[in-house]
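Visitor: Okay, predicted coordinates and the sequence, questions at the end:
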Amino acid sequence: MRDLHNPGRSEVFATQGMCATSHPLAAKVAIDILGQGGNAMDAAIAGAVLLGICEPQMTGLGGDCFVLFNRAGESRIRALNGSGRAPAAAHSQVLRDEGLSSVPLNGPDAVTIPGAVDAFCHLAQTEGRLGLGAILKPAIHYAEAGVPVAPRVAFDWKSGAATLQGAARDHYLIDGQAPSIGQVFRAPGQAEVLRQIAAHGRDAFYSGEIADDMITALSKRGGVHSAEDFHHTRCTETQPIHGAYKGVDLVEHPPNGQGATAILLLNILKHFDMASMDPFGAERIHIEAEATKLAYDARNRFIADPDHMARVERFLDPDIAARLAALIDPQKAMPAAAPLTEAVHKDTVYITVVDRDQMAVSLIYSIFHSFGSGIASEKYGILLQNRGAGFTLQPGHPNELGGGKRPMHTIIPGMLAQNGRVTMPFGVMGGAYQPTGHARFVSNLTDFGLGLQESIDAPRAFFDGSVLKLERGYSEAIAKQLSDIGHNIEVPETPLGGAQAIRIRNDGVLEGASDPRKDGCALGY
């Protein structure tokens, strides 16, 4: 139990249903959908779509999603890949011929076809109960009536506003400025898009006037996106991957997401007596940082579109993890591994819902960088993701930019299971941080016995490219200890990610926790 003398949050407990996400309105909508007879999938989609209105710098209809879920009464966890592909005409050589070494973040070459809408429509039909009309109704209402801008959203909006270009400035700025805290943001164009999707399904988004609006915005900037690219976009059902740590089964979405990196990272940490360390001390931070360097180097070399990469089993191989663990010096930082092959970002939303039948949904949804590419369609104001910046231009690399390929993705939903039973859908936002965040969250729970909310609240550290980022929750003494053994310390301007989780207890009670680094909450009934 937390120290009630110190400011903080308690876990939220309920029996009939629970949602944890990064904005209160989305959590409330998810609970309302459950109350209307919807299941966890209906609620998760309704909340996720609304997050695109509440947090448009993080996500929206022009983005991608990944989902893990189980059906009511089943222990089997299913996975859905809702990430889009590069246009068929995309080619890395064209960019190399222009003298580029990476995909520009704010141009049409970074825009992959949005995959989330197709995934949401597919899941609503195959797993939901209420249908698209009921699921999308709350987001349509808030897109028209408006949403008061929350404090963390306002902070991020101001930071990312410079990315907005052309029509995007008209749709996402108010009188040319980022909205202030409490100012009401409206998106009437997106309300109309959602009405069309509710009435006509995914085809309303991927063909006709709405698709033409997106294609025109890209073509004006030299994009090679075609009507066929949009028409042929489809989500993919796939199989989750698993890793065991201290009696807990960590379930991740397979590539092109980076979830396998979290499993490899925990497999490396198994070779150290983490539980004997101070959970908030320098020794733990150092070992995690060194393991992160090694796991992320493997990620950068191998993770890509599953049709273009070698088998993911190498990330799950305990012998490989043992060999990597042997490279770690407990008393000295090693030189940085290869630079990240994707541009680091921190802009994603995550929502998790569990219903009374213990159907659990873990859903993550993003447009990549703040406001994505900064390009929005003129009529409807659909912000287009810059997920294509996750490709590399290195010739022959499995993650090399190419027509019809899915890029390596940073967003990863997570689930924990134990003794064959789903026990916790969870997610940690924060771009490249996410595998480290998953591993640290699992370690907080298992190695140190921290409570659910305490595991989320605990200060974070992340080896990122060439620096070891420490949140301000760590003391200067800890920073000096790490600096003395070779780490280049940096205190980031914004906190590292955000997390949400719901524990399904053995007695059926639901226990929710939500990250105070964001504006959201856990709600149940």
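Guide: Arrived safely, thanks for sending. What you see is a predicted model, and the numbers here were worked out from it, not measured in a lab. Residues are numbered from 1 along each chain as shown.

Visitor: Every contact and neighbour count from this point should use C-alpha atoms.
Guide: Will do.

Visitor: got a list of what residue 240 touches?
Guide: For residue 240, the contact set (Cα atoms under 8 Å, 6 or more residues apart in numbering) comprises 68, 77-79, 251-254.

Visitor: Repeat that for residue 33.
Guide: 39, 42-43, 46, 135.

Visitor: tell me which element it falls in.
Guide: Using DSSP states H and E, the element containing residue 33 is helix 24-35.

Visitor: got the end-to-end distance for stretch 392-399?
Guide: Separation of the first and last residues of stretch 392-399 by Cα to Cα, to the nearest Å is 6 Å.

Visitor: what does that stretch rub up against?
Guide: By Cα under 8 Å, 6+ apart, the list of residues contacting stretch 392-399 reads 92-93, 95-96, 101-103, 301-305, 308-309, 341-342, 391, 400-401, 407-408.

Visitor: Out of these, which end up buried?
Guide: Buried residues within those, counting neighbours by 16 or more other Cα atoms under 10 Å: 92-93, 95, 102-103, 302-305, 308-309, 341-342, 391, 400-401, 407-408.

Visitor: okay, now residue 97: neighbour count?
Guide: Neighbour count for residue 97, taken as other Cα atoms under 10 Å: 9.

Visitor: What lies in contact with stretch 158-168?
Guide: Looking at what lies outside stretch 158-168 - Cα under 8 Å, 6+ apart - the contacts are 57, 106, 172-173, 178-179, 370-371, 373-378, 381, 383.

Visitor: put this beside the first:
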Amino acid sequence: MRQKIRRGLAALLLGALTFMPIMTETADAADIPGEAQPGRGDRLVGANFAGRSEIIARNGAAATSQPLATQIAISILMKGGSAVDAAIAANAALGLMEPTGSGMGGDLFALIWDPAQKKVLGLNASGRAPAGQSLKALTRRLGPGKPIPSHGSLSVTVPGAVDGWFELHARFGKLPMAEVLAPAIAYARDGFPLSPFIARGWANNFRRFDQLSDIIEEGENARKTFLIDGKPPVAGQIFRNPDLANTLSLLAAGGRDAYYKGQIARTIDAYMKRIGGPLRYEDFASHKSQWVEPVSTGYRGYDVWQIPPNGQGLATLQMLNILEGYDLKSMGHNSADFIHVSVEAKKLAFADRSRWYADPDFVKLPIATLVSKDYAATRRALIDMGRAGTPETGIMPESHDTIFLSTADKDGLMVALIQSNYRGMGSGLVPDGLGFMLQDRGEQFALDPAHPNVYAPGKRPFHTIIPGFVTRDNQPFAAYGVMGGAMQPQGHVQVLVNMIDFGMNVQEAGDAARWQHEGSAEPTGEKGDGAGTIYLEQGVAPAVADALRQRGHKVEVKPGLHYGSYEAIVRDHANGVYRAGTEMRVDGHAAGY
């Protein structure tokens, strides 16, 4: 009997040990297997937590959030198209295949490595508030003390994505736009099978629309466009959108003016007038994307690039500047020290985010100060390694539904492109017969006249979506992104630290267990929630969660939370190849040729 008990205890102990993360002093990627997962087999190469191997190809690569869109991008590259052609083709297809995170009614940002100039270029293709609606008129419509609604016409800003396509194509396109858009048009007419994660989001969006029907002025067009027999399509079901095929065909034939000065803009104008919305034809006719100078900071020999505000990319740079003062590798990946200092850096960066990030055309922003190493040093001094901090907002709402994609071609052109309608599918409003939903990005304006991000006619709202790019020694290293509202800067930092500090490859860097902090103040004027809450994936050891709680953090291990979705392409100069990885948590796919 005693022998049986001893054998039983030994078995229990062995079982418990298999669920403990194995760490070494060097903490290389191969030494961080993560937690054992019941029912999962063991990998034969690389880190055991990785969902798949990285994709390695010589001539070109693509990584998107939907497998068919990745195939389209690769097909465009194989026809002689550029990485920009491939990115536009994939984005157009995602507007059909993943309308839960993208579409022609939304905005776009891109970072491009131009091998001819040997530099990173930035495009801000985000839209502006209606020129004919003042802050006073908006607040009067809302009523005393009411915020901008999450859905309906008052949250709609000019969609900038299509203009972004044509701006990118004018500088870097090789194939005619009609050929670039042809795959998306064909799939819209003939249909495609829905993928699992997107199907779940599709159903969730329509549940939300039903709940918010009192603020969405018109919903029948959305139901006719996106439901089949009155129900959201399910995974594997064939979905068609002939209206979207016709709209894309107008672009293929008439270019960007078909959208902003032609039939599409006039249709939206008439629709808005019919439902009482403020957006007008003149807002479309005057819209223009903006080429911007990306902002960068150095991190352990790498240069990390972001689009300047009205986006939140500066938060990534601010977090990295703070973390550069710590030996993260010696702390150990996803250790209590590592997560604690990362979260504290996030809180400090997000305090500035809530205070300063806004459209620089309307307010002077201290960008150089915010990303300086001296400023990071003063912020770093506020971190107590033994206690959770609660920084206030005055020291120098959102959605996780976005698409990001990376493409790269044989000539060395690399693209990081992000696109979104903001809250999932967007505002709930589908203009008559166009096949796409208008974004609700205007919800992210503040209404306090003293705030830099306050609503104003013709102003761009604060944006969560950010592409990322990394160079080293003036050569491209990575085009990457992590989708997911306020998770995006946090995710950017985690995947970069995984690669740079912990030696993970491009796929492992995204597959490693993540943390997410929520509760910081928002650029909309919403106050913070004290120290906030740290959410952890199950791959973070229970002992780490306990240690964080002892430092005063509120911690929840929360499977199923959206910890961001990731795509990236890394340039391997030594071997003359691209290495690509994509999100294993959802429907993502990477490929090359």
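Guide: Arrived safely, thanks for sending. None of the values given here were measured: they were computed from a predicted structure.

Visitor: if we can go back for a sec, out of the contacts of stretch 158-168 of structure 1, which one sits closest to residue 325 of structure 1?
Guide: residue 370 (34.8 Å; Cα to Cα).

Visitor: count of neighbours near the alignment partner in structure 2 of the closest one?
Guide: Aligned by TM-score structural alignment, residue 370 of structure 1 pairs with residue 424 of structure 2. Residues near residue 424 of structure 2, counting by other Cα under 10 Å, number 25.

Visitor: circling back: where neighbours are concerned, which of the contacts of residue 33 of structure 1 has the most?
Guide: For these, neighbours tallied by other Cα under 10 Å; top is residue 43, 34 neighbours.

Visitor: Mean distance between the helix holding residue 33 of structure 1 and structure 2 after superposition?
Guide: Superposing on structure 2 and averaging over aligned pairs (mean Cα distance after the TM-score superposition for structure 1), helix 24-35 of structure 1 comes out at 0.6 Å.

Visitor: Distance from the chain centre to that helix, please.
Guide: From the chain centre to the centre of helix 24-35 of structure 1 is a distance of 20 Å (Cα atoms, centre = their mean, to the nearest Å).

Visitor: if we can go back for a sec, so of the contacts of stretch 158-168 of structure 1, which two are at opposite extremes in space?
Guide: 106 and 179 (21.7 Å).

Visitor: Check the secondary structure at residue 74 of structure 1 for me.
Guide: Following DSSP: H, G, I helix; E, B strand; the rest coil, residue 74 of structure 1 is assigned to coil.

Visitor: Also residue 303 of structure 2?
Guide: Counting by three-state DSSP, the backbone at residue 303 of structure 2 sits in strand.

Visitor: got a list of what the aligned partner of it in structure 1 touches?
Guide: By TM-score structural alignment, residue 303 of structure 2 lines up with residue 249 in structure 1. Remark: with contacts taken as Cα under 8 Å, 6+ apart, residue 249 of structure 1 is in contact with 242-243, 416-418.

Visitor: wait, which of the residues you listed is closest to residue 190 of structure 1?
Guide: Distance to residue 190 of structure 1, by Cα to Cα, is smallest for residue 416 among these, at 34.9 Å.

Visitor: hang on, isn't the closest one packed against residue 427?
Guide: No - here residue 416 of structure 1 does not reach residue 427: they are 10.5 Å apart, not a contact under Cα atoms under 8 Å.

Visitor: ok, back up a step: sort out for me which of the buried ones among the contacts of stretch 392-399 of structure 1 are in helices.
Guide: Counted as lying in helices by DSSP state H, out of these, are 92-93, 95, 302.
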